[in-house]
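S.K.: quick one, what's the 3D model for this:
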Amino acid sequence: MHLGHLWHLVAAAAFAVAAPARLVPRDVSSSVLEQFTLYAQWAAAAYCSNNLDSTGDAITCAGDYCPEVESSKTISLSEFNDTNDFGDTAGFVAVDETNKQIVVAFRGSKSISNWIADLDFDLTDASDLCDGCEAHSGFLGAWEAVADSITSQVASAKQTYSGYTLVVTGHSLGGAIAAIGATALRNAGYDLNLYTFGQPRVGNLALATYLTEQGNNRMTHLNDIVPRLPPMDFGFSHSSPEYWITTGDDVTVTTSDIEVIDGIDSTAGNAGELIESVDAHAWYIIDIDGGPQSPRRRNRIKSILLTIFIVLAIYFIFFAHPESSHKPSTKTDYAQLHKATPTPKADEQARPVIRKHKEMIVASMKSDDTSWFTEYFPDWSRSIYVVDDKTAPLTVPYNKGRESMVYLTYIIDNYDSLPDVMLFLHSQRFQWHNDDPYYDGVPYLQKKGYVNLRCVWTLGCPVEIHPLSDGHRDDVHAGEYFLNAFKELFPSYPVPEEIGTSCCAQLGVNRTVVLSRPKSDYEHFRNWLAATTLTDDLSGRIMEYSWHIIFGQKAVYCPSAEACYCNLYGLCDLKCSEGTCAGRYVLPPFSSLPKGWPYVGWDGQAQNPSYGLPES
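M.R.: Okay, here's the model as predicted:
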């Protein structure tokens, strides 16, 4: 599957530099909706009683509530249905051979005892999950009741089905247990995707932050009451991001019906609705809580939730004090604009580091809107650096050398816990040098080790710099400065006669290649950037034409455009010459775009960015 569409990323992404931050409402991509639809069906299947004693059987649902699951080749590997002090913890571990995934699905609230567990608003120590973390005592206890058996089954399944993706999902109470269980499984070394629907808050701010850093896909619906519980005044927090369905019950959900809400404890989305609804809790793309439910059961749940309301009302009238209220931070600029991995506190440094699988490292400025990374790439971890604000969660020691200072700072700070795959990117959604509407270079990247995300040769190939002979030019060109810079950066290497690679310093690299150099090399490169008397643009340009050498490629690294598009993006039927392919990229007349891009072209004409290329 492609890494995603940046709104068909930008079938015009190759041409833009700076477009308005919000050209369209923040809809999700079709691939994101497809994933949520599939895992909503898996969560719904956990409600079906025929899947709770069915080892070796296919996963099925009464009625037509999980057609995509039933049409796949599935096998239930084990089931759990544990009655404990915290209610009933039920669900299954299954394998989906069609989609090559192992799924752990937790059932939501099914009985009165489950809802009594939900009514308990006590926080308890969860430092086994993360430093400073506290979790809802009932949700944590419900996970711990089945943790050993599920962890054992997952280990066995991963051994049998090597290379399969692990997914954890659940609705309502099942979503809460899934969130805690996914955290524990990740701490045990498993790379997984988490999808929850109508999940209540599961713990304190430290746990919400840890969940956010690990990555999660948390869906809410309109004014569903359950994600509002337990209340923030009791010390509970929600992770980010939130995928908020904005339409009513029993309405087909489209990409434009889902908004991406960024920020831990955001008061937008579901939390911003004035009136809560019980019925909204049952509709998550499908009728998620088991399909044909009787009115009697629905009425019973409404009565229980009304009891919750009464308990809360008594608490707030007689016991709650404004000064003790848990309020989200007023510093919403980075929460809303930048989705970055929080910097570990000092006391967290001693904890074992859980290595991520794939991460985007983004060089941005505080005026940039980088929320589109969260929207279109929810399954990637993101480290978003803000170079011109020293108070940002992630920043650089010196704002010099353009994106290079960010890239080097990330590698140095994370050298001992680098993810398997890294994409180093610029912040803007529309940039003139973006080459293709897709970013899925991961399969090729894992084999190749290093890739330039730009395939076209225009600017940089076949040769851009002749270090031994280049003289002065009036434009910003690194040629005349490259000879001395190369000697300072790579003192043990002979200066090459020619340097060539496609421009613009957006690249992918795997962990093994980064670690092929010692950390001291990257520190040396950053120290050079800090000390050089060259201007910001020239020092950045020199690094731009050095990354491929740093990561082990020859001085001239110009794979054919045809091979690059095929290997990197899966576009293997293009008509190509050596350095370009028809219909893929045209150098724009200007580096800044007209107002209204991509819907407005260079001459003010209307254009449709959903297909074809813009007029050059």
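S.K.: C-alpha from now on. contacts and neighbour counts both.
M.R.: Fine.
S.K.: so is residue 43 in a helix, a strand, or just coil?
M.R.: helix (DSSP: H, G, I helix; E, B strand; the rest coil).
S.K.: spit out the contact partners of the closest residue to it other than its chain neighbours.
M.R.: Counting by C-alpha to C-alpha, 6 or more residues apart in numbering, residue 170 is the residue found nearest to residue 43 once chain neighbours are left out, at 4.8 Å. The contact partners of residue 170, by C-alpha atoms under 8 Å, 6 or more residues apart in numbering, come to 40, 42-44, 46, 105-108, 176-178, 195-197.
S.K.: before we compare anything, build this one as well:
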Amino acid sequence: MRGRTAIATTILFVVIICLFISAPKSWRTGASPPSVTGHYPYVKPSPLPWNPPSSKEPSGEAQADRLIVKVMLEDEDALWIDSLFPTWRKELVTIDKRFSKLHKGGNRVDKGRIASHYLIWIIENYKNLPETVVFLPPDQHTQQTSQSVIWTSSGSNLKTNISNLQIAFIQSSGFANLHCPTPSRCADLILPFRSPPNEFRTLEVAMPKVWQGIFGNTTVPEQLATAPGAEFAVSKTQVQKRSLDEYLKFWTWLHRTPMDDDTAGLVFEHLWHVIFGRDAVFCPEEKQCECEVYGKC
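M.R.: This next block holds a predicted model:
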């Protein structure tokens, strides 16, 4: 009996040693397993790290007259911008492409992060702005087809469009969407007070609360429409018509909203024109846009 107990104890001891050796390192050290990006479902850390951007002091140096702010993925080729130098200077903001897989089926970077980087750049450079800024998002493979249609509708490619950009118009109007909208792109109005509500139009249903979260206690428009996108040009004067605190408020809303990154970014695609002084419904005719923005009259 005593011999059998000793054998059983020995076997148990061997099994424990084997389990210990084969266990993950975090079991043996007591450390938490490393976080892994790119998995679904994505759960934001709680509490969220809070590190709001702050404005740089005036540099005292002459700023570029025209600047392209390009948000890009790590392996993206943005060398084409160099061919626009010295007329256009550039600032490249690189983001981690692994965030493209935070959502099931995701194969592009989250748009919420694009809006965040635009706002961070504006906040940090608010006191050192160039006269004209063009904002461009990453080149996204899933949107290449639609993007080529957009730029073809302007009669040219992106590089040529920026070369043809009518700076006098940008300075006088303050803002221009680089997408000259076809009628179909502006036909889909967001109606925040649609009656009865269409629950399938989730952004529309959420817009009254979103609007007040971003713009404070201001009147929510009955209609909202533009050619959505994150490619636009804006003047220094127009940017500074809003205070630094307002841009920080926009950034704060983006980082505290329970919306997923994709939807939150889509919100800003529908609101950049409002942020930069245009009416809630901003849908210039395609030919008018091509003439005013690109000189194709």
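S.K.: TM value for the aligned chains?
M.R.: Counting by TM-score structural alignment, normalised by the length of structure 2, the TM-score of this superposition works out to 0.66. Behind it: 215 aligned residues with a C-alpha RMSD of 2.5 Å.
S.K.: thinking again about what came up before, what's the closest of the contacts of residue 170 of structure 1 to residue 456 of structure 1?
M.R.: Nearest to residue 456 of structure 1 out of the contacts of residue 170 of structure 1 is residue 195 (C-alpha to C-alpha; 37.2 Å).
S.K.: wasn't the closest one part of a strand?
M.R.: Yes: counting by three-state DSSP, residue 195 of structure 1 is part of a strand.
S.K.: trace it over to structure 2, please.
M.R.: Aligned against structure 2 by TM-score structural alignment, residue 195 of structure 1 finds no counterpart at all.
S.K.: so who does residue 195 of structure 1 touch?
M.R.: Counting by C-alpha under 8 Å, 6+ apart, the residues that residue 195 of structure 1 touches are 36, 39, 167, 168, 169, 170, 175, 216, 217, 218, 219.
S.K.: let's see that with 10 Å instead.
M.R.: By C-alpha atoms under 10 Å, 6 or more residues apart in numbering, residue 195 of structure 1 lies in contact with 35-36, 39-40, 42-43, 105, 167-171, 175, 178-179, 182, 215-219.
S.K.: how near is it to residue 79 of structure 1?
M.R.: 19 Å (C-alpha to C-alpha, to the nearest Å).
S.K.: touching, residue 228 of structure 2 and residue 274? I think so.
M.R.: No: with contact defined as C-alpha atoms under 10 Å, residue 228 of structure 2 does not reach residue 274; the gap is 11.9 Å.
S.K.: stretch 9-16 of structure 2 corresponds to what range in structure 1?
M.R.: With TM-score structural alignment applied, stretch 9-16 of structure 2 matches no range in structure 1.
S.K.: kindly apply the preceding question to stretch 206-214 of structure 2 instead.
M.R.: By TM-score structural alignment, stretch 206-214 of structure 2 lines up with residues 481-489 in structure 1.
S.K.: how far does stretch 174-184 of structure 2 sit from its chain's centre?
M.R.: Stretch 174-184 of structure 2 sits 18 Å away from the centroid of its parent chain (C-alpha atoms, centre = their mean, to the nearest Å).
S.K.: kindly provide the distance from the residue nearest to residue 43 of structure 1 to residue 81 of structure 1.
M.R.: Residue 170 of structure 1 sits 14 Å away from residue 81 of structure 1, going by C-alpha to C-alpha.
S.K.: next one: residue 74 of structure 1
M.R.: Here residue 74 of structure 1 is placed at a distance of 20 Å from residue 81 of structure 1 (C-alpha to C-alpha).
S.K.: what about those two, which has more around it?
M.R.: For residue 74 of structure 1 versus residue 81, neighbours defined as other C-alpha atoms under 10 Å are more numerous around residue 74 (23 against 15).
S.K.: can you map out the helices along the stretch 451-600 of structure 1?
M.R.: Remark: helices assigned in the stretch 451-600 of structure 1 by DSSP state H, counting those that start in this stretch are 479-489, 511-515, 519-531, 536-544, 547-550, 561-569.
S.K.: thinking again about what came up before, and the residue nearest to residue 43 of structure 1, helix, strand or coil?
M.R.: Put simply, residue 170 of structure 1 is strand when judged by three-state DSSP.
S.K.: and if you look at residue 102 of structure 1?
M.R.: Quick answer, by three-state DSSP: residue 102 of structure 1 is strand.
S.K.: ok, back up a step: what's the match of stretch 206-214 of structure 2 in contact with?
M.R.: If you take C-alpha under 10 Å, 6+ apart as the criterion, stretch 481-489 of structure 1 is touched by 465-472, 478, 490-491, 493-497, 499, 521-522, 524-529, 532, 534, 538-539, 541-543, 545-546, 550.
S.K.: 6 Å instead?
M.R.: Contacts of stretch 481-489 of structure 1 from elsewhere in the structure, counted by C-alpha atoms under 6 Å, 6 or more residues apart in numbering, are residue 467.
S.K.: for structure 2, what spans make up the strands?
M.R.: All strands of structure 2, identified by DSSP state E, fall at 66-73, 89-95, 132-136, 175-177, 232-235.
S.K.: ranking those by burial, who's on top?
M.R.: strand 175-177 (a mean of 25; mean count of other C-alpha atoms under 10 Å).
S.K.: counting contacts, what elements does that strand pack onto?
M.R.: strand 232-235 (3 or more C-alpha pairs under 6 Å, 6 or more residues apart in numbering; DSSP states H and E).
S.K.: ok, now with 10 Å
M.R.: Using 3 or more C-alpha pairs under 10 Å, 6 or more residues apart in numbering; DSSP states H and E, the elements in contact with strand 175-177 of structure 2 are strand 132-136, helix 167-173, strand 232-235, helix 236-239, helix 272-275, helix 286-294.
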